[in-house]
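# Quick one, what's the 3D model for this:
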Amino acid sequence: MSSAVDTTQPARRSGQALLVWGLLVVAANLRPSLTGVGPLLDRVQAGLGLSPAVAGLLNTVPLLAFAVVSPMVPRLAARRGPERVLAGGLVVLTLGIAIRWIPATGSVFAGTVLVGAGIAVGNVLLPSLIKRDFPTKVGLLTSAYATVMGGVAAVASGIAVPVSEVVPGGWYAALGCWIVLALVAIVLWLPQLRTPPPVPATVRGGHRLPWGSGLAWAVTAFMGLQSLGFYVIVTWLPGVVQDTGLSPAEAGWLLFLFQVVAVLTSLVAPAMLRWARDQRAVAAVNSLIMLVGYVGLLTAPEWALVWTIVLGLGGGACLVLALAFLGLRARDAAGAGALSAMAQSIGYLLAAVGPVLFGLLHSVGSGWRAPLILMCAAAVGQATVAMVAGGGTVPAADDHRTPDHTPSPAR
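The predicted model follows:
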């Protein structure tokens, strides 16, 4: 008996380590194909002869793809198995990057749609897989993959222009270079395809989304509002601070600083999750930190460096919390997948509207006051829903009992 244990335990640990590496490399692919577009947008616009409005759609289309594709993922995972569906998402992402490498308007937009669809699959399934395979380490592994995701995203935005200036092909080669990382993810994920497909009786009803749960809607609102804040910042922070006298290059470095601070903050998030009995206070406090950053930009924009750091501190923590809620608020892996699909579908739809509305308010009001007041209101709303989203358990979609709001322990 002991020899059997001795031989299976190392194999099990090796399999778990390979799974963790696979999840982290998948996470590394969930943002660089998006954050690498913004710095190159003027070059893409000039190269394809696009109007500013049409070029701006390259940042909006992936978020709309998230909203459309996310609700479909739990049903596919229930039928085919999450490992196979995630592998399919990686293939779609790789194909999208390859198509976007072709310097033609139709190819760039078609590839962007596929990139968004492939990333949406990973967005939904990573919380579900972590909940299923590492139920006692949800907070730790969520922080790890959020850190990897944010770190690679920051690098992508920082190297996009330099790469476009040194590689043959310019901007479209800079967009296409991320195919290498996507291919690495596919190779590392192949061992997971040995997992048997799900038995129908064990997954029946697991794909239904919890539309009737107030707690699920609170988690969705928190996810949407923090996503709205992130995409408004990465889209408009350079414009806001340039009006204080900073050069475009200095504004770009501030945006990079925001992302770096957010990544560093995400490293501290597991300690916050372990310290808190539930996550209500932690989520509300970090949402209010975001409010301080917006109020600072509104009232003392000349201190933009300070407010950028403040926004990074709050934003990095809120991202990890939003992702952790998808596992911590769910009863099981199927519930985490369903909650993830709902929260990310509605959440990214809200995020897609945010930068457009922010820019519209700026155009109508000829200043940043009205847009920044909007973000202050969004931060207040985020802090409010945090007091619900930070505790309790979302009931199964086919469970008509009153939702359980008993605080669940941080993992």
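
# CA only for contacts and neighbour counts going forward, please
Will do.

# Which elements pack onto the host helix or strand of Ala251?
In the assignment (DSSP states H and E), Ala251 maps to helix 248-275. In terms of contacts (3 or more CA pairs under 8 Å, 6 or more residues apart in numbering; DSSP states H and E), helix 248-275 is packed against helix 138-166, helix 214-242, helix 304-328.

# wait, doesn't Leu305 sit right on Leu254?
Yes: with contact defined as CA atoms under 8 Å, Leu305 reaches Leu254; the gap is 6.9 Å.

# If you count surrounding residues, which of those two has more?
Leu254 (20 against 16; other CA atoms under 10 Å).

# For Leu311, see how far away that one is.
Leu254 is 11 Å from Leu311, where distance means CA to CA, to the nearest Å.

# Could you do Leu188 as well?
Per CA to CA, Leu188 is found 35 Å from Leu311.

# again with Trp189
34 Å.

# quick one: which of Leu188 and Leu311 has more around it?
Leu311 (26 against 16).

# contacting residues around that one?
Applying CA atoms under 8 Å, 6 or more residues apart in numbering to Leu311 gives the contacts Phe258, Ile289, Met290, Val292, Gly293, Tyr294.

# Buried residues, the longest helix along the chain. List them.
For the chain, the helix reaching the highest residue count under DSSP state H is reported as helix 333-365. Judged by neighbour count using 16 or more other CA atoms under 10 Å, the buried positions of helix 333-365 are 333-355, 358-359, 361-362.

# thinking again about what came up before, which element follows the helix holding Ala251 toward the C-terminus?
Immediately after helix 248-275, counting by DSSP H and E, sits helix 280-299.

# List the buried residues of that next one.
Neighbour-count burial for helix 280-299 [16+ other CA under 10 Å]: 280-298.

# With stretch 115-126 instead?
Within stretch 115-126, the residues scored as buried using 16+ other CA under 10 Å are Val115, Gly116, Ala117, Gly118, Ile119, Ala120, Val121, Gly122, Asn123, Val124, Leu125, Leu126.

# Quick check: the gap between the fourth one and Thr94.
In this case it means Gly118. 8 Å.

# Burial check on Arg13, number of neighbours?
11.

# tell me which element it is part of?
Here Arg13 is assigned to helix 2-28, by DSSP H and E.

# next up, for comparison:
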Amino acid sequence: MPGGNRLLLAAVLLTAVNLRAAIAAVGPVLDDVRADTGLSAAAAGLLTTLPVLCFAVLAPVSAAAGRRLGAGRAVLASLLLLAAAQALRVLDGPPVLLAGTLAVGAAMTVGNVLLPAVVKAGFGRRAGTVTGLYTAALVAGAAAGAAFTAPLAAVLGWRGALAAEGVLALVAAVVWARAARGADATAPARTAPGGAAPGGSAPVWRSPVAWAVTAVQALHSTLYFSLTAWLPTLLADRAGTDAATGSLAASVYQVLGIAGSLLVPAVLARARGQSGLALGVAALWVVPVAGLLAAPGAWPAWAAVGGLAQGAGIALAVTLVVLRSADAGVAARLSGMSQLVGYAVGGLGPVVVGALSEATGGWTVPLVLLLAVGAGLAAAGVAAARPVRIG
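Just a heads-up that it's a prediction; the model follows:
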């Protein structure tokens, strides 16, 4: 790999590490945050919900920023905003904390949307492999945020621990500043009125394959956020586990996502198509959901398989954006579309699952619903895996 590409790869991976860490870091210190600031339970929930809402609502804005500023400059600006927001949000009470969290979500959204376009244009035939690597870095960042925040808080307090996450963003910004010129060369092309690219290619919103890719993102996100939110509670209710065991299960689920995300490039390197991979990812999701329904006492196995599923699922969703796009401009628009719809739908998953559990007094109906979502993911994955280029 040429030196310029190595520098760009380092910038992409370091950026990816930052795209979930600030969200995952909140959970381990949430009790301290509430005790210190007086946040209600509902307001505390916004510390993780607001960034996810940004992923959906601000995805088209991020794609537009990439077209106007260039991908490199837009991502660099987002990293600087991310570092500043993580430091500033801990300086005062709830209003500043929530406003800073909103800025954190906005900054992360830019990277979410533009990195697939940068990878598409910058790595050619290696784009699938690089996509797998950066999704692995993304999952690793979330796992590190969840693992190291509590020990840091024991030394620095919760404010110092959350602010320290911004150092990672500054490191990424330094590397990205050197790689930004090459990344700007890969900036998405400007679109004509109505969303079409110059030359008259149809907008992604009218493409059946684009909708299939978007459905993969939405259904995977529904499964991921639902289990992320409810796995400890579900195990306590169905398997009689205590809080420490629930925390262990959640940690296994997050950490094994790293291995799951690395499965996708490994399989793609040997496969002639993506249909079998899509079915395999859907199966990885169905197994733990069915296991929690039928044999919750075997939770270590279901947490492990679920971890593989969530890592492989996000890698598949991002890889399909890259592989189905004819160029970097289409990749940016498809990324924006899939994240707008996907995160909006996925963000509702925990709400619907929780409401069904409360309404039915148990977890059978919610788990059956998630099984149906897994089946839908299989169908959407096969449709999205067709060898068709959008644009």
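
# Map Ala312 of structure 2 across to structure 1 for me.
Counting by TM-score structural alignment, Ala312 of structure 2 lines up with Ala317 in structure 1.

# Next one: its match from Gly106 of structure 1, what distance?
According to CA to CA, Ala317 of structure 1 and Gly106 of structure 1 sit 38 Å apart.

# more crowded one of these two?
Neighbour totals were compared for Ala317 of structure 1 and Gly106, and Ala317 leads with 28 against 13 (other CA under 10 Å).

# isn't that one right up against Asn286?
Yes: here Ala317 of structure 1 reaches Asn286: they are 6.6 Å apart, a contact under CA under 8 Å.

# who are the neighbours in contact with Gly61 of structure 1?
In this structure residue 61 of structure 1 is Val, not Gly. Per CA under 8 Å, 6+ apart, neighbours of Val61 of structure 1: Thr112, Val113, Gly116.

# Can you pick out the ones from those that are in strands?
Using DSSP state E, no member of the contacts of Val61 of structure 1 sits in strands.

# can you put those residues in TSV and add distance to Ala153 of structure 1?
Listed next are the contacts of Val61 of structure 1 as TSV, based on distance: CA to CA, whole Å:
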residue	distance to Ala153 of structure 1
Thr112	16
Val113	19
Gly116	15
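
# of the residues you listed, closest to Pro39 of structure 1?
When those are ranked by distance to Pro39 of structure 1 (CA to CA), Thr112 comes first, at 15.8 Å.

# Now for the closest one: which residues touch it?
With CA under 8 Å, 6+ apart, Thr112 of structure 1 has these contacts: Leu58, Val61, Pro62, Gly96, Ile97, Arg100.

# nearest to Ala383 of structure 1, of the helices and strands packed on helix 248-275 of structure 1?
Taking CA to CA, helix 214-242 is the member of these nearest to Ala383 of structure 1, at 8.3 Å.

# once the two are aligned, what's the mean deviation for that closest one against structure 2?
Superposing on structure 2 and averaging over aligned pairs (mean CA distance after the TM-score superposition for structure 1), helix 214-242 of structure 1 comes out at 1.1 Å.

# matching residues in structure 2 for that helix?
Here helix 214-242 of structure 1 aligns to structure 2 at residues 208-236, judged by TM-score structural alignment.

# Buried residues, that stretch. List them.
209-236.

# which residues touch the alignment partner in structure 1 of Gly27 of structure 2?
Aligning on TM-score structural alignment places Gly27 of structure 2 opposite Gly38 in structure 1. Listed by CA under 8 Å, 6+ apart, the contact set of Gly38 of structure 1 reads Asn59, Ser157, Thr235.

# returning to what we had before: right, and the helices and strands packed on helix 248-275 of structure 1 - which one's nearest Asn29 of structure 1?
Using CA to CA, these put helix 138-166 closest to Asn29 of structure 1, at 7.2 Å.

# Ala179 of structure 2 -> structure 1?
Per TM-score structural alignment, Ala179 of structure 2 is aligned with Gln192.

# what about the spatially closest residue to its match that is not a sequence neighbour, helix or strand, and which?
Closest residue in space to Gln192 of structure 1, ignoring its immediate chain neighbours: Glu83 at 6.1 Å, by CA to CA, 6 or more residues apart in numbering. Element membership of Glu83 of structure 1, judged by DSSP H and E, is helix 82-100.

# what span of structure 2 lines up against that helix?
The aligned range for helix 82-100 of structure 1 is 71-89, by TM-score structural alignment.

# do the same with stretch 255-272 of structure 1
Aligned using TM-score structural alignment, stretch 255-272 of structure 1 spans residues 250-267 in structure 2.

# do the same with stretch 48-57 of structure 1
The aligned range for stretch 48-57 of structure 1 is 37-46, by TM-score structural alignment.

# Just the terminal-to-terminal distance for the matching stretch.
So stretch 37-46 of structure 2: terminal residues 14 Å apart, CA to CA.

# What of stretch 64-73 of structure 2?
13 Å.
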